[in-house]
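Q: no sequence on this one, just coordinates:
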């Protein structure tokens, strides 16, 4: 190990036993003018080792150091390849593994969110239109719908046009004037309180109005009947002769004897009601029959939201039957078993993929105008508590024409592209929500402006 050397041979101390001056060539000390400043230290050709260096050198002379691993030198050769291209874990200078840092994912996410917010702000109208098309609503759809009071007389104007929104399972009433209509027939009463009429007291007339409302509810608002079930409760309320005709129609439906003239029903293979609450609007009036009896007049429109059944698409593509046209302007038959003119929707839309909650739905409207007669029991052989028809007429909007199997068959917008044309569709376009006029009496297949 090198050590520091004197710059020149050190002269003898020069101190003679007799105490004379130092000896030398000229009697001068060579270190007399030496200054140990910073310049002298930095210019030294030989450096003194640190104390720790000398200590470790002495220790490693007898006990060589051991490589703890984790660090490599240029003499170790190429690093071995890792399986599956995994990187070696980083280590600190002492060989201890450092914890891995998780990838920074927040910054890209914040950038994407910021871009989305900016794009939405720049195209608010486009975003609203997309939402309305998909859900049939808008940002204010959660606001409560203004209820419509039960009618007591024919209206003077048709309901205003609503924004055309595609109804879905989540929003079956979107775009319909019926969204605020009542859901129960019990809220409807004659404009004037029932009074004594003919041989019946005021209370008896009120009971007759109640019986009529119960019958209309059993035939048009019972969820089991609307879903295609047998209307046992309604059949039990009919007079014997009318019940026999209705049961015959249920057993063997035909154009002359169609059960839908009495009952609102859908085939679950084709159309499934959405929920068990339907909406209606109409009015009731009472008068004497001139023979000491009572006539109860009713005019109600029932609206049913439905979604496609398992066979709806196949039925839409099936060819439609044709029939010889009837006499021009021929009135539709009335009374029990009367036929009705079905109509088809217009403005069919482009189909989209159905998803849960967003499945497109349709609505079918049934308007029933009927007069119920309560005879004077002293003059006529009648059963108390039974329904007797004086007249009965029905009109259906959005049900396949010329199908007399005892069910309504609505048409759905998502199958419009595959919809087979109907050769019998030749009637005029009408608004089924316009209750200011009676329905068209001709038995033709027309179109509706909205449903």
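A: Great, that's in hand. Please read all numbers here as calculations on a predicted model, not as lab measurements.

Q: CA atoms for contacts and neighbours, from now on please.
A: Noted.

Q: so what does the longest strand along the chain touch, helix or strand wise?
A: Scanning the chain for the longest strand, with DSSP state E as the assignment, gives strand 294-308. Strand 294-308 sits against helix 202-220, strand 271-273, strand 279-288, strand 362-374, with contacts defined as 3 or more C-alpha pairs under 8 Å, 6 or more residues apart in numbering; DSSP states H and E.

Q: Next one for the comparison:
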């Protein structure tokens, strides 16, 4: 073989050697290997350093892990079960479970008279943070949002626009008389009084006397919801509202608006010693309001003629006629709160909107089944 052929053979052979072919270890690798061999001979290396933990050591570690889980597992499982049922117990309420009001879906608007009282709810105690806990009103609308007027249509000689105006005036009267903060604080409901027909002198005289000198025959609570600001304060800024509004043709070239609404008021005492307890008063009102055609009858345009007004009050002291609502609390407070006579009437559910208020008459003050 010539020199050129031999050189070509060597070059081709070197090119065909794969990277995985055995290579001679470096001098440093040979030193480390020799040192480890000598340490192993002297017994300085742990057992199984070449092959990993022995079977005995592996079993020992598994036993220790099982014992640890046996000790910690039961308390952890119990804690997880409690948190699953009551997530609000966690500090800071990370899941938002404590904000039950935000999690509950609201009821659709009431379009017809209910056939029964609302179903039972979890018996929870109301707090300053959750004043409607344990109440069917938790799913009701907030304040004026719960007073929805129906779509207007022409009635008799009144146009659709006139009927729409009558509905809006009725809504405003309900708000001014039952939801306005000043009215609830016991101030004079000037806006509500100004909305009434001035020719209804008997009604206006009765209401003005009731506001200045209330007594059994002159009670402002017949039309207005009021609390004594020296004793009570509204908890939060929400009053729950539920009801409906309808209209029909009246006898005096008019439209008669029928309003039937229930308002739920959460209140607490003003005195600091018992300010954490929350009580709820439930007031249901049914009114018939007439708007006559000013072209046919002598009426004041834009004013409301009150044909009928009924009320039913749940959880307020009986036979107390000072012009304010007085809910009952479970504990005594520092403030001298009027208690009135003990309830003597039948037990009733103040949330039951299926009852006809016109059948109440002058029944004795009864006991409420829930608040």
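A: Noted; the coordinates are in hand. Note that the structure is a prediction, hence the values are computed from the model and not measured.

Q: Give me the TM-score for this pair.
A: The TM-score (TM-score structural alignment, normalised by the length of structure 2) is 0.69; 288 aligned residues with a C-alpha RMSD of 3.3 Å.

Q: if we can go back for a sec, packed most tightly, which of the helices and strands packed on strand 294-308 of structure 1 would that be?
A: strand 271-273 (a mean of 24; mean count of other C-alpha atoms under 10 Å).

Q: picking up where we left off before, same list (the helices and strands packed on strand 294-308 of structure 1) but as a markdown table, adding distance to residue 240 of structure 1.
A: Output for these, formatted as a markdown table (distance: least, C-alpha to C-alpha, whole Å):
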| stretch | distance to residue 240 of structure 1 |
| --- | --- |
| helix 202-220 | 15 |
| strand 271-273 | 31 |
| strand 279-288 | 24 |
| strand 362-374 | 15 |
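
Q: right, and these - which one's nearest residue 153 of structure 1?
A: Each of these has some distance to residue 153 of structure 1 by C-alpha to C-alpha; the shortest is strand 279-288, at 5.6 Å.

Q: Tell me who's in contact with the alignment partner in structure 1 of residue 271 of structure 2.
A: Under the alignment by TM-score structural alignment, residue 271 of structure 2 pairs with residue 310 in structure 1. Taking C-alpha atoms under 8 Å, 6 or more residues apart in numbering, we find residue 310 of structure 1 in contact with 269, 270.

Q: Report the mean deviation for the longest strand of structure 1 after fitting onto structure 2.
A: Compared with structure 2 after fitting, strand 294-308 of structure 1 has a mean deviation of 0.6 Å; criterion: mean C-alpha distance after the TM-score superposition for structure 1.

Q: Now do the buried residues in that strand.
A: Neighbour counts over strand 294-308 of structure 1 (16 or more other C-alpha atoms under 10 Å) mark 294-308 as buried.

Q: about what we covered before: out of the helices and strands packed on strand 294-308 of structure 1, which is closest to residue 109 of structure 1?
A: Closest approach to residue 109 of structure 1 among these is made by strand 362-374 (40.5 Å; C-alpha to C-alpha).

Q: once aligned to structure 2, how far is the closest one on average?
A: Looks like 0.5 Å for strand 362-374 of structure 1 (mean C-alpha distance after the TM-score superposition for structure 1).

Q: helices or strands next to that strand in the packing?
A: Packed against strand 362-374 of structure 1 by the contact rule (3+ C-alpha pairs under 8 Å, 6+ apart) you find strand 294-308, strand 389-397.

Q: need those in JSON lines with distance to residue 343 of structure 1, can you?
A: Supplementary listing: those in JSON lines, determined by distance: least, C-alpha to C-alpha, whole Å:
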{"stretch": "strand 294-308", "distance to residue 343 of structure 1": "14"}
{"stretch": "strand 389-397", "distance to residue 343 of structure 1": "5"}
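
Q: Residue 383 of structure 1 pairs with which position in structure 2?
A: In structure 2, residue 383 of structure 1 lines up with residue 300, judged by TM-score structural alignment.

Q: contacting residues around the nearest residue to its match once chain neighbours are set aside?
A: Excluding the flanking residues, the one nearest residue 300 of structure 2 by C-alpha to C-alpha, 6 or more residues apart in numbering is residue 197, at 6.4 Å. Contacts for residue 197 of structure 2 were tallied using C-alpha under 8 Å, 6+ apart; they are 299, 300, 303, 304, 305, 306.

Q: Might one say that the fourth one is in contact with residue 192?
A: Which is residue 304 of structure 2. No - using C-alpha atoms under 8 Å, residue 304 of structure 2 is not in contact with residue 192, being 10.0 Å away.

Q: These two - which one has more neighbours?
A: residue 304 (25 against 20; other C-alpha atoms under 10 Å).
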